[in-house]
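Participant: Here is a sequence together with a model predicted from it:
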Amino acid sequence: MHHTSLIRVVALTATTAALLVATQAQAQQTYEWKLVTSWPKNFPGVGQGPERLAQLVEEMSDGRLTIEVFGAGQLVPGFEVFDAVSEGTAQIGHSASYYWKGKAPAAQFFAAVPFGMNAQEMNAWLHYGGGLELWNELYDEFGVEVMAAGASGVQMGGWYNREINSVDDLQGLKMRMPGLGGEVMSQMGVAIVNMPGGEIFTSLQSGAIDATEWIGPYNDLAFGLHQAAEYYYYPGWHEPTVMFEAMVNDEAWNELPADLQAILRSAIRDVNQDVLDEYTARNNDALATLINEHDVQLRKLPDDVLAEAKRISADVVQELADSSELAGRIYESYSDFQQKVTNYHAISEQAYYNARNPDGEVSFDNANAE
């Protein structure tokens, strides 16, 4: 072999080796992240989502990316999760976007819209209807990347310490209800109070509030809300689902190699479905326990309350849509998608439910479902 050819081969080999070492170094580099949530640590359902996320990411990345999960108040208060991620105090957060309505009012569209889309429909809009792109556009100025990370399904209408027989019975009630639903209720004469989940029970028990909504039977039983109020109302018109969110700090996200980004994205998508599956599996049994073991009075919200809530909801949502150019585009995308999916679901899901259970029968031993 010619001398210069030999030098060239050696040089090439050295370059290849150097590249290989660099690639291996990147592959071996580890990342330790902090995850902050708005939920009590290890709380059933929504609080388990972040724990599952951390576990999945560690397994899938073979320990290259580890995530330490902090419950509300452990590192930052539950309502400061967004700021913590935006500022880089934590690399990732798990919460619900309507808590940030003070910073980005249009964020409420991505959590829960009264009489809006349910979990199945929201997932379709977010992932195949342009919703997620709009959500990220909204969070861009805060340096946050966002993904859907769980859903509650249709929530309950709330716990009341007195019976509600008409709209008049709502006047002057003090109630914990976040987001657009809270805005609607305040226009119906309710004094709305906001607080993180961990403070609800004591507030209800002490009489600081007269009513609250939290999530649904599985979580409400875990919080012991039946010990503080006896009337449990449905349906949760204000939250046809709550979509939970995983927020990632942009700089932290961009530092990850492509394979870890893909792992994180896939793990979050897994958690998104898993949280909803758990709620669907657990809610009915928890409701039966509340009714049969704790003598909770299950009640349907009166028709006039639902009709009035629906009327006011349309105005409240429209007002939010008019609040900015981006809010207008989000609303247009959301409402167009809802119209189409409602149309299709009328002859699919809804028609099937009606065929399967034409009388809407439920079988809780002592439930008064009238």
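Facilitator: Looks like it arrived, so ask away.

Participant: When you work out contacts or count neighbours from here on, use the C-alpha atoms and nothing else.
Facilitator: Will do.

Participant: In terms of secondary structure, what does the longest helix seen in the chain contact?
Facilitator: For the chain, the helix with the greatest residue count under DSSP state H is helix 258-294. Judged by 3 or more Cα pairs under 8 Å, 6 or more residues apart in numbering; DSSP states H and E, the packing partners of helix 258-294 are helix 48-60, strand 144-151, helix 217-223.

Participant: Just name the most buried of those.
Facilitator: The highest average neighbour count among those, using mean count of other Cα atoms under 10 Å, belongs to strand 144-151 at a mean of 26.

Participant: Just checking the distance from that one to the centre of its chain.
Facilitator: Chain-centre distance of strand 144-151: 8 Å, with Cα atoms, centre = their mean, to the nearest Å.

Participant: got the residue ranges for the strands in this protein?
Facilitator: Assigned by DSSP state E, the strands in the chain fall at 31-37, 65-70, 92-95, 144-151, 158-160, 174-176, 191-193, 211-212, 231-234, 243-249, 297-300.

Participant: Pick out the residue closest to the middle of the protein.
Facilitator: residue 244 (1.7 Å; Cα atoms, centre = their mean).

Participant: Next up, the contacts around that residue.
Facilitator: Residue 244 makes contacts with 94-97, 111, 148-151, 272, as judged by Cα atoms under 8 Å, 6 or more residues apart in numbering.

Participant: ok, second structure coming up, stack it against the first:
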Amino acid sequence: MKRRQFLQTAGAGLAAGAVASPAIAQSNPEIKWRLTSSFPKSLDTIYGGAEVFAKQLAEMTDGKFQVQVFAAGELVPGLQALDAVSAGTVEMCHTVAYYYVGKDPTFAIASAVPFGLNARMQNSWMFQGGGAELFNDFFKKYNVHALPAGNTGCQMGGWFRKEIKSTADLQGLKMRIAGIAGQVVSKLGVVPQQIAGGDIYPALEKGTIDAAEWVGPYDDEKLGFAKVAQYYYYPGWWEGGPMVHNMINLEQWNKLPKSYQAAVINASTYANTWMAARYDMQNPTALKRLVGAGVQLRPYPQDVMEACYKAAGEIYAEIGAKNEDFKKIIQAMQAYRNDQYLWWQVAEYTYDNFMIRARARG
């Protein structure tokens, strides 16, 4: 090929490419969605997960896919986020599935159930063990598609006005506790109350409730619970690794281009990792501040733990006898948990136990 002919051909190719690039860019539509959170802005980590997601999504799509985040109560109450998405009032929400056990107790397993999975196990089950597929098959009934988008790690066991020395001290106690855990403690005489996060402090202050669980030291400190309850118990056996989800209207999800679905998945996964890491960073110093200010840190008595474990098994059997979805998924979760703990007792627990003792020795 002669030099002049080559340059003319190459120039034509470059011109064609210059025309093609905008055409490719134009194939990605501009989309604006609204996301309603189940959490107030003051809880900057659990609420912040939604903002982190929206920021990542916008950056991954060159600003073409924008999600506006609204705090609980700005569009709908926090505990009605799923209803708004299911009905198509908003395109998506950032919420915790166990808030919706009134619709079906199966929802709780997607986030956390008593004596369930820890945070790493929950991620493993959802991303690699078939958990996400099980739940999205179930969530179709409610016109939503769910993606993991946060985890608090193992939570604390709650704030109490009086010391809990045995199961006898639980009789008649009014406690803010969400999901199936409320049914478990009711077998021990507790009167469970489901109250949104922003309403817990005034309920404790006024004596409407005697105890409350929320998340962990960082969030609990921000909400001021130490001012109205002295005893802080651990562990939160009902939330060993509670997962937060992005729940998306199924019709809106199905309409997205595949590239945008991939971007939503990846931005959600980033938020999932971000939230867990941030709580792990924030909780130790918050706990030290709380104890330094006079909070009485207490482990649950062994008889309380054993009684709750037994009651949880009874609850699962009772629900499973009437609900096939719950039975199928709880059994899948328990089988996964048992295999996971076979591994954890060999390596993870042995290592952590040694390091905790080494730290105590200085």
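Facilitator: Happy to help now that I have it. None of these values were measured; they are calculated from a predicted model.

Participant: Could you tell me the TM-score of the two chains?
Facilitator: Superposed pair, TM-score by TM-score structural alignment, normalised by the length of structure 2: 0.91. Supporting alignment: 346 aligned residues with a Cα RMSD of 2.0 Å.

Participant: picking that back up, just put the strands of structure 1 in a markdown table and tack on distance to residue 19 of structure 1.
Facilitator: Listed next are these as a markdown table, based on distance: least, Cα to Cα, whole Å:
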| stretch | distance to residue 19 of structure 1 |
| --- | --- |
| strand 31-37 | 21 |
| strand 65-70 | 23 |
| strand 92-95 | 31 |
| strand 144-151 | 31 |
| strand 158-160 | 60 |
| strand 174-176 | 58 |
| strand 191-193 | 59 |
| strand 211-212 | 59 |
| strand 231-234 | 62 |
| strand 243-249 | 29 |
| strand 297-300 | 66 |
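
Participant: Deepest-packed of those, please.
Facilitator: The most buried stretch of these, if neighbours are counted by mean count of other Cα under 10 Å, is strand 92-95, with a mean of 29.

Participant: How far away from the center of its chain is it?
Facilitator: On the basis of Cα atoms, centre = their mean, strand 92-95 of structure 1 sits 10 Å off its chain's mean C-alpha point.

Participant: between the contacts of residue 244 of structure 1, which is closest to residue 130 of structure 1?
Facilitator: The closest of those to residue 130 of structure 1 turns out to be residue 148 (Cα to Cα; 12.9 Å).

Participant: For that closest one, which non-adjacent residue is spatially closest?
Facilitator: residue 245 (4.7 Å; Cα to Cα, 6 or more residues apart in numbering).

Participant: Dump the contacts of residue 244 of structure 1 into JSON lines; add distance to residue 83 of structure 1 as well.
Facilitator: Listed next are the contacts of residue 244 of structure 1 as JSON lines, based on distance: Cα to Cα, whole Å:
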{"residue": "94", "distance to residue 83 of structure 1": "12"}
{"residue": "95", "distance to residue 83 of structure 1": "12"}
{"residue": "96", "distance to residue 83 of structure 1": "13"}
{"residue": "97", "distance to residue 83 of structure 1": "12"}
{"residue": "111", "distance to residue 83 of structure 1": "18"}
{"residue": "148", "distance to residue 83 of structure 1": "18"}
{"residue": "149", "distance to residue 83 of structure 1": "18"}
{"residue": "150", "distance to residue 83 of structure 1": "21"}
{"residue": "151", "distance to residue 83 of structure 1": "22"}
{"residue": "272", "distance to residue 83 of structure 1": "22"}
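
Participant: Which member of those is positioned nearest residue 166 of structure 1?
Facilitator: So of the contacts of residue 244 of structure 1, ranked by how close each gets to residue 166 of structure 1 (Cα to Cα), first place is residue 111, at 27.8 Å.

Participant: Looks like that closest one contacts residue 243 (just checking).
Facilitator: Yes: at 4.8 Å, residue 111 of structure 1 and residue 243 qualify as touching, with contact defined as Cα atoms under 8 Å.

Participant: Give me the common contacts of the two.
Facilitator: By Cα under 8 Å, 6+ apart, the residues touching both residue 111 of structure 1 and residue 243 are residue 96.

Participant: so where do the helices sit in the stretch 101-250 of structure 2?
Facilitator: For the stretch 101-250 of structure 2, helices defined by DSSP state H, counting those that start in this stretch occupy the ranges 106-111, 119-127, 131-139, 180-186, 200-206, 217-223, 250-255.

Participant: Kindly compare burial across these and name the winner.
Facilitator: Using mean count of other Cα under 10 Å, helix 106-111 ranks as the most buried of the helices of the stretch 101-250 of structure 2, with a mean of 26.

Participant: So which other helices or strands are in contact with it?
Facilitator: For helix 106-111 of structure 2, the packing partners by 3+ Cα pairs under 8 Å, 6+ apart come out as strand 243-249, helix 324-344.

Participant: how about 6 Å then?
Facilitator: If you count contacts as 3 or more Cα pairs under 6 Å, 6 or more residues apart in numbering; DSSP states H and E, helix 106-111 of structure 2 packs onto no helix or strand.
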